[in-house]
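>>> Provided below for reference: sequence and predicted model.
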Amino acid sequence: MTITGLVTALLVGVTIGLLGRLIIPGRREAPMWLTVAVGVVAALAGTIVARLAGVDTHALNLLAVIIEVGLAGIAVVLVVATASSERSDST
């Protein structure tokens, strides 16, 4: 993974993590640091998946960014949905 790919994945992860808190309706049970961390880890995983799929990740590539955004978005939605359902069941 190059510096460009790493920086892109970090920016995508932080952005998706923050946007996920704003877009998903309902109470915000999951802490902000958790959604950002999950977004970053999933975006980095997206870079790895894109690389394994044969996408060039040495430069800024739209397909790699789309894969990163997709994985980060899914991961953030799952974490926020899981956090709110666990806490609401226990009360």
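Perfect, thanks for sending it.
>>> hey, let's count contacts and neighbours off CA atoms from now on
Fine.
>>> in the longest helix along the chain, what's buried?
Longest helix in the chain, counting residues (DSSP state H): helix 62-90. For helix 62-90, a neighbour-count test (16 or more other Cα atoms under 10 Å) marks 64-69, 71-73, 75-77, 79-81, 83 as buried.
>>> now for it, which elements pack on it?
On a contact count with 3 or more Cα pairs under 8 Å, 6 or more residues apart in numbering; DSSP states H and E, helix 62-90 meets helix 3-23, helix 32-52.
>>> Tell me, how many residues neighbour Ile3?
11 (other Cα atoms under 10 Å).
>>> Look up how far Ser88 lies from it.
To Ser88, Ile3 is 41 Å away according to Cα to Cα, to the nearest Å.
>>> quick one: what helix or strand has Leu60 in it?
Under the criterion of DSSP states H and E, Leu60 resides outside all helices and strands.
>>> put this beside the first:
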Amino acid sequence: MLGGLWGIISTIVVGLILGVIGRLLAPGAQKIPIWLTIVVGIVAAFIGNWLAGVFGVRHTSGIDWIRHIFQVAAAVVGVILATGIYAKVKGGQRTGS
């Protein structure tokens, strides 16, 4: 049970880190809530892992820098998309996080 809980916690932490990096690197102001930042980061982690597998660089010796680059790129794109979608869903009102 503790292993499952740790997996959930680590997924949220990785999602938060990737989401924040995506927000920092995305152009313009991102007016999305923190929960959406975390969701974008979690999805970006999965997309980055998948892309690394497609390109055959998911598992390398040492730190998987290329996989992390794919994850960060996916987070940036995800934040840009989420910002646009969130603004439309909120009726054009841009609220703070």
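Looks like it arrived, so ask away. Computed from a prediction, not measured in an experiment: that's the story for all the values here.
>>> so what number do they get for TM-score?
For this chain pair, the superposition-based TM-score is 0.65 by TM-score structural alignment, normalised by the length of the first structure; 80 aligned residues with a Cα RMSD of 3.0 Å.
>>> Just tell me which of the helices and strands packed on helix 62-90 of the first structure ends up closest to Ala59 of the first structure.
Closest to Ala59 of the first structure of those is helix 3-23 (Cα to Cα; 6.3 Å).
>>> Give the other helices and strands that the closest one contacts.
With contacts defined as 3+ Cα pairs under 8 Å, 6+ apart, helix 3-23 of the first structure has these neighbours: helix 32-52, helix 62-90.
>>> Columns distance to Gly26 of the first structure on top of these, output as CSV?
Converted to CSV, these look like this (distance: least, Cα to Cα, whole Å):
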stretch, distance to Gly26 of the first structure
helix 32-52, 15
helix 62-90, 8
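>>> The second structure: matching residues for stretch 33-45 of the first structure?
On the basis of TM-score structural alignment, stretch 33-45 of the first structure is assigned to residues 35-47 in the second structure.
>>> Return the distance of that stretch from the chain's centre.
In terms of Cα atoms, centre = their mean, to the nearest Å, the centre of stretch 35-47 of the second structure is found 3 Å from the chain centre.
>>> And stretch 53-63 of the second structure, by the same measure?
Distance of stretch 53-63 of the second structure from the chain centroid (Cα atoms, centre = their mean) equals 19 Å.
>>> Contacts for that stretch, please.
Stretch 53-63 of the second structure has contacts (Cα atoms under 8 Å, 6 or more residues apart in numbering) with Asn49, Trp50, Ala52, Asp64, Ile66, Arg67.
>>> One more: stretch 35-42 of the second structure?
By Cα under 8 Å, 6+ apart, the list of residues contacting stretch 35-42 of the second structure reads 11-12, 14-20, 22-23, 75, 78-79, 82.
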